[in-house]
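Student: Sequence and predicted structure are below.
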Amino acid sequence: MSRTSRLLTLLQVLRGKSRPVTAAVLARELEVSERTLYRDIAELTALGAPVYGEAGIGYVLRSGLFLPPLMLNADETEAIVLGLRYVDQRGDDVLGKAAADALAKIAAVLTPAAQEALRNPTVMPGPSACAYPENVVPLDVFRQAIREQAKLHLDYADAKQVSSQRLIWPLALGFMNEARVIVAWCELRGAYRTFRTDRILAVSAQGEVYPGRRSDLLRTWRTLMQLDEHGRFTPDKN
């Protein structure tokens, strides 16, 4: 096994470990000496991999972006760049900054060929979306509730300005061409609903976590909407 292949294999092994693993165990899995293992760990760390270790406990790969060179070809690079530029156009300030930061991190570790694909892509995201309506409630409030599975009480006005009070289980934020929406389970309707964020007049947390797993609820919603895990429409072929 080449050194590059061994480093990538070591990275994958660490990614699959939820708890710290000793150098001896890693060396046995990779069929190398502990001395070689220590050198490989040091090289991964120097390349930017978030590998942390402690004597007597072992090594663990913490969360964080690490893309060593050679991992992306030209087509993969362009797909990522297209997606990030689309996010920059249609996302909010938080996502726009995140997209720019992610693109900078990726650019720093690309090979020369991939760098060329980054500078002169063959695909473009098209014109920027129209300006979104103003939100009364910052989107970060919804992001936090989604991540915490927290119930939210909404003061909501529909397209005809008819107000209603809703208690929702927020599942995801959707960025459409003309509006941003929250996908949620609505306790009032007893069904999945989407709410435009610009029509939410006020929001308050209930200090209560909704039951079940968000991933399961979102999967059920996708099935009802005939969407796959990537949000693509999948009509029933029967």
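Tutor: It's in.
Student: From here on, just use CA atoms for contacts and neighbour counts.
Tutor: Will do.
Student: what packs against the longest helix anywhere in the chain?
Tutor: Of all the elements of type helix in the chain, the one with the most residues (DSSP state H) is helix 74-90. Packing partners of helix 74-90 (3 or more C-alpha pairs under 8 Å, 6 or more residues apart in numbering; DSSP states H and E): helix 93-107, helix 112-119.
Student: Name the SS class of residue 194, please.
Tutor: strand (DSSP: H, G, I helix; E, B strand; the rest coil).
Student: mind checking how far it is from residue 135?
Tutor: Taking C-alpha to C-alpha, to the nearest Å as the measure, residue 194 falls 15 Å from residue 135.
Student: Between those two, which is the more surrounded one?
Tutor: Taking other C-alpha atoms under 10 Å, residue 194 and residue 135 do not tie; residue 194 has more neighbours (17 against 14).
Student: right, and the more buried one touches residue 179 too?
Tutor: No - shown here, residue 194 and residue 179 do not form a contact pair, counting by C-alpha atoms under 8 Å, at 11.3 Å.
Student: need the helices for this protein, in chain order.
Tutor: Here the chain has its helices, by DSSP H, at 3-15, 23-30, 34-47, 74-90, 93-107, 112-119, 139-148, 214-225.
Student: alright, now check it against this:
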Amino acid sequence: MSRASRLLALLQQLRRRRSPVSGPTLAKELGVSIRTLYRDIATLQEQGADIQGEPGLGYVLRPGFTLPPLMFSVDEIEALVLGSRWVAARSDARLGAAAENAVAKIRAVLPASLRDSVDAATSTVPFVEPPEPVRVDVADLRAAIRAEHKITIAYRDGGRTETRRTIWPISIGVFERVLVVAAFCELRQDYRGFRLDRIVALEPSGTRYPRKRAVMVKEFREREMARSTARN
């Protein structure tokens, strides 16, 4: 492995982690000596990578240092293209357009030898009918999820009975023709899934809900897994 490739591989290992990782662990993963690892970390720091830590404590790469698209392999490019096609076919129009724009930006900066891989991706997604139309702006819902804010919705169930609820949204699930927001419902005092095509109106509150979204997502997944196991 060339030194340039080794430095990129080190950046990739650091980028994958959110918590500090020890020098010996990194050295073992990269197949280099601990002395070489320390030299490589010093080189990356000199080049602007915000790597914090020291021997004995571990190292972490702070956000803001961008890896060049040149390091994408053909398989990684294909995964990005396939993912963007899946999102474009099944998500809301705004997110679908964002997925296509992201691939276009990546394609524009790739070397010619890899650029053709974007157009010649061997995998594709099956054709599906357009998702059920959504009345509300899904961007407002995504913003509330990122900010961990409560929202109030007017929701119409399958029997067309309409209720007004305050929910704590944590994630949006994309199914074949339906988008579903997973949320804690204050009315039911439990987690619920709400189809976006049945949300008649949405009002952002600007008020944070009292729990961390990451904790709630973990709790929601554990409950869903338990329910699935019980059914089987």
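Tutor: Structure received. Nothing here was measured: the structure is a model prediction, and the numbers come from that model.
Student: still on that earlier bit, okay, angle between the longest helix of the first structure and helix 93-107 too, please.
Tutor: Put simply, helix 74-90 of the first structure runs at 160 degrees to helix 93-107, going by axes from the mean of the first three to the mean of the last three C-alpha atoms, to 10 degrees.
Student: Pull the distance from helix 74-90 of the first structure to the chain's centre.
Tutor: A distance of 14 Å separates the centroid of the chain from that of helix 74-90 of the first structure, by C-alpha atoms, centre = their mean, to the nearest Å.
Student: what do you get for stretch 120-137 of the second structure?
Tutor: With C-alpha atoms, centre = their mean as the basis, the mean position of stretch 120-137 of the second structure lies at 18 Å from the chain mean.
Student: and the end-to-end length of that stretch?
Tutor: Separation of the first and last residues of stretch 120-137 of the second structure by C-alpha to C-alpha is 34 Å.
Student: And it, what's buried?
Tutor: Residues of stretch 120-137 of the second structure classed as buried: 121, 131, 132, 134, 136 (neighbour count, 16 or more other C-alpha atoms under 10 Å).
Student: hmm, which two among those are most spread apart?
Tutor: Of all pairs drawn from these, the one with the largest separation by C-alpha to C-alpha is 121 and 136; the distance is 34.0 Å.
Student: tally of neighbours for the closest residue in space to residue 64 of the second structure that isn't next to it in sequence?
Tutor: The shortest distance from residue 64 of the second structure to any residue that is not its chain neighbour, by C-alpha to C-alpha, 6 or more residues apart in numbering, is 7.9 Å, and that residue is residue 50. Residue 50 of the second structure: 15 surrounding residues under other C-alpha under 10 Å.
Student: Just confirm residue 50 of the second structure contacts residue 43, I think it does.
Tutor: No - with contact defined as C-alpha under 8 Å, residue 50 of the second structure and residue 43 do not form a contacting pair (11.3 Å).
Student: what residue is smack in the middle of the second structure?
Tutor: When the second structure is reduced to its mean C-alpha position, the nearest residue by C-alpha atoms, centre = their mean turns out to be residue 171, at 10.5 Å.
Student: Many thanks, I have nothing further to ask.
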